[in-house]
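Novice: Okay, predicted coordinates and the sequence, questions at the end:
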Amino acid sequence: MLRWYRMKLVARPMLTQSVTTAILFATGDIIAQQAVEHRGIEKHEFIRTARMALYGGAIFGPAATKWFKFLQTKVVLPNKKLEICARVGVDQLLFAPTNLLAGWSGPLYRS
């Protein structure tokens, strides 16, 4: 299964990352509604889960795929530990706030 997934990542990285992200966002919302909010299946907001999957697959997945590729090619340092710290720093200063603003203020999040 892991080999199949890695082959898909090489063959169709954007599609594979987007589908993976959609599944993870939907799973996260299901866990939030069932394990944290204790809604039960009868009160589960399936539209909310679908919106989260749509946001993850159509917006966050492609954006994150492009962003991390950008970081890999543009933030390159001779010291690998420093390189990792620099990538995390740039990510947290630029991508994280932008994504939070887009995700939490967008129409997909609203009930």
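Specialist: Structure's in. What do you need?
Novice: going forward, measure contacts between C-alpha atoms and count neighbours the same way
Specialist: Fine.
Novice: which other residues reach stretch 48-61?
Specialist: Contacting residues not belonging to stretch 48-61 are listed as 14, 17-26, 29-30, 99, 103, 108-109, 111 [C-alpha atoms under 8 Å, 6 or more residues apart in numbering].
Novice: Out of those residues, name the ones that lie in helices.
Specialist: Using DSSP state H, 14, 17-26, 29-30, 99, 103 are the members of the contacts of stretch 48-61 that sit in helices.
Novice: Check it against this one:
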Amino acid sequence: MGLGDVISQQLVERRGLKEHQIGRTLTMASLGCGFVGPVVGGWYRVLDRLIPGTTKVDALKKMMLDQGAFAPCFLGCFLPLVGTLNGLSARDNWAKLQQLWPAVQLANFYLVPLHYRLAIVQCVAVIWNSYLSWKAHRL
């Protein structure tokens, strides 16, 4: 999430190093390390115990459980937290997540071994977090 904010500030907003808001980057990084990483990583371990295996059917079951059960609960906590910290619209975030994450998770559960899933999702999340940071901090 910190990297996403740096990308947002430097590549999207083109602030330059002198105008970079370090506090904003630290807030986003803290949110990623203190909330997103532990919660999502723990969920992947639980999900793999609930549905062991990596077949197409297993991946589809995991994606459905992830999107049907975990995502609404996670977003119900995450979006208000981000909104509180950055003034983001929960409606905007929800619409974007609905478009992106089901496809990412289906591929993730089908193609990626458990010990790499969090890393893969976080790579995709860099793009999402860049958007979130830009959306949260545009003037």
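Specialist: Great, that's in hand. None of these values were measured; they are calculated from a predicted model.
Novice: Report the contact partners of the residue most central in space within structure 2.
Specialist: Residue closest to the average C-alpha location in structure 2 (C-alpha atoms, centre = their mean): Ala125, at 4.6 Å. Each residue near Ala125 of structure 2 by C-alpha under 8 Å, 6+ apart is listed here: Met1, Gly4.
Novice: now it: how far from Asp5 of structure 2?
Specialist: 11 Å (C-alpha to C-alpha, to the nearest Å).
Novice: sorry, back to before: in which helix or strand does the residue nearest to the centre of structure 2 reside?
Specialist: Assigned by DSSP states H and E, Ala125 of structure 2 falls within helix 114-137.
Novice: Flag every buried residue along that helix.
Specialist: Within helix 114-137 of structure 2, the residues scored as buried using 16 or more other C-alpha atoms under 10 Å are 114, 117-118, 122, 125-137.
Novice: With Val40 of structure 2 as the reference, measure out to the residue lying farthest from the centre of structure 2.
Specialist: Most distant from the centre of structure 2: Lys18, at 27.9 Å, with distances by C-alpha atoms, centre = their mean. Taking C-alpha to C-alpha as the measure, Lys18 of structure 2 falls 34 Å from Val40 of structure 2.
Novice: buried sites along stretch 40-52 of structure 2?
Specialist: Going by neighbour count (16+ other C-alpha under 10 Å), the buried part of stretch 40-52 of structure 2 is Val40, Gly41, Trp43, Tyr44, Leu47, Asp48.
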